[in-house]
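[1] what follows is a predicted protein model with its sequence.
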Amino acid sequence: MASNVIYHKLDELPDVLPLFPLRAALLLPRGEMPLNIFEPRYLAMVEDSIRSHRLIGLIQPTPEASDDEERPALVRVGCAGRLTAFAETGDGRYLVTLTGVARFELAEELTAATPYRQARVAFEEFALDLAPGEGQDDVDREALLKTLKDYLAANDLEADWDGIRRAPNEALVNALAMMSPFGAREKQALLEAPDLKSRAEILVAVTEMELARARGDASSSLQ
C-alpha cells in the first residue's frame, strides 16, 4: 500500500515514537503489515498517532521476556511504520496497515503519561533504509528462488510465480522475510541484517536449516 508521504532525510522522522511490542513480528522498510488492534492502550496509540506523525515503532520483546509481563524488556532494534490504512470494525477494534519506513535503535524508553510505551529512538545507523532498492543488485536471486521452491515443495504449497518473477529484489526479499514462519530470534536476525544481500543470505540459510531439520524428523519417524 503506497504512502502519501515519502521520507527522504532522517531529520524528517521524529526522535520519539510510540512503541508496539509484538513478538515474532517483522516489519521492514516499504513492507506492509496488517494489524488487528483491540487492546485499549493500543487503540489509544493508533488514535494519537493519527493525530500526529502517524508513525509507530514496531519492536519485539527480548527472547527472555515472558509473554505475561506487562512491560517486557525490549530488543535493541525495531522498525518505524507509517499508518497507511485505517478502518473501524463497529465492535471497538481498528484494522490498520503499517508500511515500513526505517529501522531504529532504541535509545531510551521514556516515562510517559500515555497508556502505551514511548521511547527516544535513533535512525542514524539505518539511514540507507530511506533509499528504495538500496543494495538489491547484490542479492543472489537465483539462490533465493531455489530455496523458496524447495520450501514450497516440501510443504506442499503454491505460489504466484508470475508475481514473484516480476518483483524487484528488495520487495521479494523483504516480503519473504516478513511472511516467513520462523521464530522471534530468526525474525530479529532478518531485521538487523546490515544490508539486503545479508538479509537474503540469512533467509536462505534459515530456510535450508528448517528444511534439513524437517527431513531429519521425517527420516527418524520412518525408522
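    Received the coordinates, thanks. Numbering: from 1, shown residues only.

[2] from here on, contacts and neighbour counts on C-alpha atoms
    Fine.

[3] quick one: buried residues of the host helix or strand of residue 121?
    Using DSSP states H and E, residue 121 falls within strand 118-122. Residues of strand 118-122 classed as buried: 118-122 (neighbour count, 16 or more other C-alpha atoms under 10 Å).

[4] put this next to the first one:
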Amino acid sequence: MASNVIYHKIDELPGVIPVFPLRAALLLPRGEMPLNVFEPRYLAMIEDALRGGRIIGLIQPDPEEAEDAERPLLVQVGCAGRLTAFAETGDGRYLVTLTGVARFRLAEELKVKTPYRQVRAAFEEFAIDLAPGEGQEDVDREALLKTLKDYLAANNLEADWDGIRRAPNEALVNALAMMSPFGPREKQALLEASDLKARAEILVAVTEMELARARGDASSSLQ
C-alpha cells in the first residue's frame, strides 16, 4: 500500500512517537502490517495519530517480561510506521494498516498523560531504511528461495511462485521475515539486522534450524 508521504531525511520524522507494544510482531520499512485495534488506549492512540503525523511505533515487550504484564519493559529497537489505511467496524474496533518507514532506537520513555505510551525515538543509526532497495543486490536470492521451498514442503504449504519470482529482493526478504512464524527473539534479530543481506542470512539460518529441529522431532517419534 503506497503512502502519500515519502520521507527523504531522518529529521523529517518526529522525535516523539506513540508506541504499540506487540509481542512477536515485526514491522519493517515499506512492509505492511494490518492491525485489529480494540483496546480503548490504542483506539485513542489511533485517533490522535490520525489528527497528527500518522506515525506510530511498533515495538516488542522485552521477551523476559510476563505476557500478561500491564506495563512491560520494552526492547530497545522498534519500527515506526505510517497509518495508510483506516476503517471502522461498527462494533467499536478500528482496522488499520501500518506501512513501515524506519527503525528507531528507544532513547527514552516519556511520562505522559495519554493512556498509551510515548517514547523519544532516535532514528539516526537507521537512516539506510529511507533508501528503498538499498543493498538488495547483495542478497543470496537462490539460498533464500531454496530454504523457502524446503519450509513450504515440510509444512505442506503452497505459495504464489509467480509473485515470488517477480518480487524484488527487498520486498521478498522483508515480507518473508514479517510473515515468518518465529518467536520474539528471532523476530527481534530480524528487525535489528544491519542490512538486507544480513536479514536474509538470519532468515535462512533460523528457518534451517527450525527445519532441522522438526526433522529431529520426527525421527525421535518414530523410534
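    Looks like it arrived, so ask away. All of these numbers come straight from a predicted model, not from anything done at the bench.

[5] give me the TM-score for this pair.
    The TM-score (TM-score structural alignment, normalised by the length of structure 1) is 1.00; 223 aligned residues with a C-alpha RMSD of 0.3 Å.

[6] just to revisit the earlier point, save the buried residues of strand 118-122 of structure 1 as a markdown table, and put in distance to residue 69 of structure 1 too.
    Output for those, formatted as a markdown table (distance: C-alpha to C-alpha, whole Å):
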| residue | distance to residue 69 of structure 1 |
| --- | --- |
| 118 | 17 |
| 119 | 18 |
| 120 | 22 |
| 121 | 23 |
| 122 | 26 |
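
[7] nearest to residue 201 of structure 1, of those residues?
    residue 122 (26.1 Å; C-alpha to C-alpha).

[8] I'd guessed that closest one sits against residue 107; true?
    Yes: at 6.3 Å, residue 122 of structure 1 and residue 107 qualify as touching, with contact defined as C-alpha atoms under 8 Å.

[9] distance check, the residue nearest the centre of structure 1 against residue 176 of structure 1.
    The residue lying closest to the centre of structure 1 (C-alpha atoms, centre = their mean) is residue 27, at 1.6 Å. Look at residue 27 of structure 1 and residue 176 of structure 1: by C-alpha to C-alpha, to the nearest Å, they are 11 Å apart.

[10] now the strands for structure 1?
    16-21, 32-37, 55-59, 77-88, 94-109, 118-122 (DSSP state E).

[11] mean shift of the fifth one relative to structure 2?
    What that stands for is strand 94-109 of structure 1. Here strand 94-109 of structure 1, set against structure 2 after superposition, deviates by a mean of 0.1 Å using mean C-alpha distance after the TM-score superposition for structure 1.

[12] buried residues in that strand, which are they?
    Result for strand 94-109 of structure 1 [16+ other C-alpha under 10 Å]: buried residues 94, 96-106, 109.

[13] mind putting those into JSON lines with distance to residue 65 of structure 1?
    Below are the buried residues of strand 94-109 of structure 1 laid out as JSON lines (distance: C-alpha to C-alpha, whole Å):
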{"residue": "94", "distance to residue 65 of structure 1": "27"}
{"residue": "96", "distance to residue 65 of structure 1": "26"}
{"residue": "97", "distance to residue 65 of structure 1": "26"}
{"residue": "98", "distance to residue 65 of structure 1": "24"}
{"residue": "99", "distance to residue 65 of structure 1": "26"}
{"residue": "100", "distance to residue 65 of structure 1": "25"}
{"residue": "101", "distance to residue 65 of structure 1": "26"}
{"residue": "102", "distance to residue 65 of structure 1": "25"}
{"residue": "103", "distance to residue 65 of structure 1": "22"}
{"residue": "104", "distance to residue 65 of structure 1": "20"}
{"residue": "105", "distance to residue 65 of structure 1": "19"}
{"residue": "106", "distance to residue 65 of structure 1": "17"}
{"residue": "109", "distance to residue 65 of structure 1": "16"}
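
[14] and the residues you listed, which is closest to residue 142 of structure 1?
    Residue 142 of structure 1 lies nearest to residue 100 out of the buried residues of strand 94-109 of structure 1, by C-alpha to C-alpha, at 25.8 Å.
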